[in-house]
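> What follows is a protein structure lacking sequence information:
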């Protein structure tokens, strides 16, 4: 308060002093002089302002004159082709191109829509060389991709821009954008499905971070779906289906190949667990038709086969991917009415999910006993609601972790097996008709699949399969009897597969106790005995698709003919058939063993080394099982049979039958030739069998 009083007193003193000074000026007349001086100063200021205004007017006039002066237009010098004059001199030709400047008052134009981008690029980049245009497109794509990698949630619009560039009419822009989106989606997309938001979740108030994440996920999913749709549209065009279409250009064929390769890359990544994987698998399966003859299409065809086989082999634990591929592929095969290559049907042989499946497993899992009402623990309504919420959360976590329960896995296995066996049966029925069709070419592939998965078939399909298999064998044998000659490799393989499949189907049901009746398979045994002689003369008895060999110089075809099914060799199938007949079923007998041993010794003289060794081991197993009933084949001193052995293969138009060959009168004179065999293992094996067959050796 004291400071405020002191300051107010000082102010009053200053006012008094100022008043006294003015009074003194009035008395002396100096006040009028000062007023006059102030007036003179004001007049000087007005003159200066007028002078400045004049100068301003002069500057504006001078600027207007500058604007009226002609401008120097920039010129571009372009060197043309040199000219040779009449004197023989070469002169340079240089011409100037006047580049018009854009008006300064023009406002920046908004970016045009993506669909019209190629037209705008041509107008804007008309002065650029093709290499400069390419570099500019690459720089733009690289900049968009780098922004997405740095902060995808903030720069999700760059993904939309890059995806629209992949739909451009410019072939270079479209091609580079499609390939650039592959690593972008690989890095951005999670390895789980993004489920759509419910109406309740959309109405909820959430934080800014959650809104940002949701916008990113929805933008990613929307662009991915449109990208897959665009790839599907492009992949429909190939060289094979564009031959008779004049409207299809080479650029469209090239984009179709690129789109299919992009789909293959996405399938082998974690995007196989992302949304719309069925549409992604469909892109690859649509390219699997008849084997193309064009080199580029053949490479893509083979790549698609390998991708699907890899997916089926890797899906051993879950089964959901195998179920999707099987469902789409079977539907495609039926839509094409079996007009496919057999390699497409062999894709099912890569199913790992069915290796540990046993549909006849009666050991049900122990179920929890149902509690009586009096033994139940009372739970409040609030607790039941909390349990239900926790259960829903656990299910979502299982889906995110690709966790599939045992029940779901068995359900996938059952559905895959049912659809696959139904397809096999339809192909066999269609191929066994009187008129040859496309399904006939798939018979060997179907039989190989049945030999692997047919043992899981239920009893309802067993009779249908056996009937079809018997018809296929009879048709081959009847055609051969009419034409004569020797069975070729495909016919022999088909018959062997029919025999193996039929025995595996019946024996599986017998072992599980689900066969209420006895099934006669003697016809299959007789057919195996019938083809043994021709089988020994087959040059490809031990060859598989992996064997390296030269082309037959006498063959008409320029390409080497590989086995129809690339799994088992004919030698392996033969040993499986013999094992089924004599050691795993009740079809074996000493009489049949005599006949087969005689035929096998005939096969030993012509068959390759490994097949001969395996046949000798099998004869040794038969000798140890039937013992005294077979020893007279090596020694006829004790047993003398009536009649003669009917060889059959040297007599024309004579059907060789197992029951009428009179094998009791046969002798194994082939031991004399086997004793001089070039292979020491075969030579020692035949000597050992001869030694063990003597009655004096058994002591």
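Thanks, I have the structure now. Values in this document were obtained by computation on a predicted structure and should not be read as measured data.
> For the rest of this, base every contact and every neighbour count on C-alpha atoms.
OK.
> quick one: the helix or strand encompassing residue 14 to chain centroid distance?
Per DSSP states H and E: residue 14 is located in helix 2-28. Distance of helix 2-28 from the chain centroid (C-alpha atoms, centre = their mean, to the nearest Å) equals 102 Å.
> Hmm, residue 261 is touching residue 299, no?
No. Using C-alpha atoms under 8 Å, residue 261 makes no contact with residue 299, being 10.3 Å away.
> Those two: who's more crowded?
Taking other C-alpha atoms under 10 Å, residue 261 and residue 299 do not tie; residue 261 has more neighbours (20 against 13).
> Work out for me the element that one sits within.
Here residue 261 is assigned to helix 250-267, by DSSP H and E.
> if you go through this structure in chain order, where are the strands?
Taking DSSP state E, the strands of the chain run over residues 75-79, 83-84, 90-91, 94-98.
> Run through who's touching stretch 313-322.
272, 311-312, 350-353, 403-404, 409, 412-413, 416 (C-alpha atoms under 8 Å, 6 or more residues apart in numbering).
> neighbours around residue 328, how many?
With other C-alpha under 10 Å as criterion, residue 328 counts 16.
> Identify the residue nearest it in space, chain neighbours excluded?
Sequence neighbours aside, residue 282 is the residue nearest to residue 328 in space, at 6.8 Å (criterion: C-alpha to C-alpha, 6 or more residues apart in numbering).
> Run a quick neighbour tally on that neighbour.
17.
> Compute the distance between it and residue 496, please.
35 Å (C-alpha to C-alpha, to the nearest Å).
> try this one side by side with the last:
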């Protein structure tokens, strides 16, 4: 970790002839180092009681390593974020050796590193900090930056099997759209099938073939091991399914909240066509309590005459989807 600290210090290179290239190489190098040495779990801070308890030498060494790792990773993320801020604010900090144009290229490398960490280390510390930094950049005027961020979040949504990272992202997006008064650029998101379902399956030895190579005692232990593993997987799957359902439900609620805000408060927004298309695709997931208000808003939109033919069709499709599902209950009550 001392070497990591020394390497991070090289991001402050002041020699004008090598400053830009040196900083870029250090940014990328540190990104790869952290990807390699970070554990597959989030490191939590120790409690006062844990710090005062005597532990084995190996345990203490591990604690010191983890504490130093989190510290250096935090400083590294702050360096990347500060580089982006300096570029956005047109500041020339950290000496005058780097021009504003060079800061732009440094900022692009910083964004690229953060996008990579967003996708490869969603389990590790400060992942939400990365999300908070990158989400506003999806709306950045510089196309190379906005494209990098949009592509990274599309991939995150596709690869997030649990839903925690997606929920955190949607929360930040919701806040950003509201703070900018719905003045953000709409980006197309392709609906892709689950890649895992179509992935080519590798051939493995069958259980019967494996058992042929085992002794009687080994087969007995193997059978007991498989039974235990099956029970553990069933318990884990039940808990995982419940957690995923909760996260996905909350994510959907925030997405629909964004949709309804735009429908009611920002009907002139460039986001309206995307919202109507989203509603047409996901209307069957909307809670029953929102149906009455939503139908009224859609009716007013169609009657306003301000929609294109495609947008009007999305409104009609949404209405039919609602009324063909849970919406039948609404009709029966009228």
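Ah, there it is. The model shown is predicted, which means the values in this text are computed figures rather than measured ones.
> where does the TM-score land?
Overlay of the two chains. TM-score (TM-score structural alignment, normalised by the length of structure 2): 0.77; 285 aligned residues with a C-alpha RMSD of 2.9 Å.
> which residue in structure 2 lines up with residue 274 of structure 1?
Aligning on TM-score structural alignment places residue 274 of structure 1 opposite residue 124 in structure 2.
> correct me, but that match touches residue 35?
No. If you go by C-alpha under 8 Å, residue 124 of structure 2 and residue 35 don't touch, sitting 10.0 Å apart.
> any idea how far residue 683 of structure 1 is from residue 599 of structure 1?
18 Å.
> Look at the two and report which has more neighbours.
For residue 599 of structure 1 versus residue 683, neighbours defined as other C-alpha under 10 Å are more numerous around residue 599 (20 against 17).
> how close does whatever residue of structure 2 lines up with residue 192 of structure 1 sit to residue 70 of structure 2?
Superposed on structure 2 with TM-score structural alignment, residue 192 of structure 1 falls opposite residue 41. For residue 41 of structure 2, the distance to residue 70 of structure 2 equals 12 Å [C-alpha to C-alpha].
> that older thread, list the contacts of the helix holding residue 261 of structure 1.
171, 175, 178-179, 182, 186, 231-232, 234-239, 242, 272, 280-281, 283-284, 297, 300, 303-304, 307.
> can we see that at 6 Å?
231, 234-235, 237-239 (C-alpha atoms under 6 Å, 6 or more residues apart in numbering).
> distance between the ends of stretch 21-39 of structure 1?
Note: stretch 21-39 of structure 1 ends 21 Å apart using C-alpha to C-alpha.
> In structure 2, which residues correspond to that stretch?
By TM-score structural alignment, stretch 21-39 of structure 1 lines up with nothing in structure 2.
> Return the distance of that stretch from the chain's centre.
On C-alpha atoms, centre = their mean, the centre of stretch 21-39 of structure 1 falls 106 Å from that of its chain.
> again, but for stretch 9-25 of structure 2
Worked out by C-alpha atoms, centre = their mean, stretch 9-25 of structure 2 lies 31 Å from the chain centre.
> For that stretch, measure first residue to last.
With C-alpha to C-alpha as the measure, stretch 9-25 of structure 2 spans 13 Å from end to end.
> Filter the contacts of helix 250-267 of structure 1 down to the ones in helices?
Taking DSSP state H, the ones among the contacts of helix 250-267 of structure 1 that sit in helices are 231, 234-235.
> which of those lies closest to residue 94 of structure 1?
residue 234 (46.5 Å; C-alpha to C-alpha).
> Quick one: neighbours of the residue nearest to that closest one when sequence neighbours are not counted, just the number.
Nearest non-adjacent residue to residue 234 of structure 1, counting by C-alpha to C-alpha, 6+ apart: residue 256, 4.8 Å away. With neighbours defined by other C-alpha under 10 Å, the count for residue 256 of structure 1 comes to 21.
> Which residues are in contact with residue 400 of structure 1?
residue 192.
> ok, so what distance separates it from residue 600 of structure 1?
Distance from residue 400 of structure 1 to residue 600 of structure 1, by C-alpha to C-alpha: 59 Å.
> do the same with residue 330 of structure 1
Distance from residue 330 of structure 1 to residue 600 of structure 1, by C-alpha to C-alpha: 41 Å.
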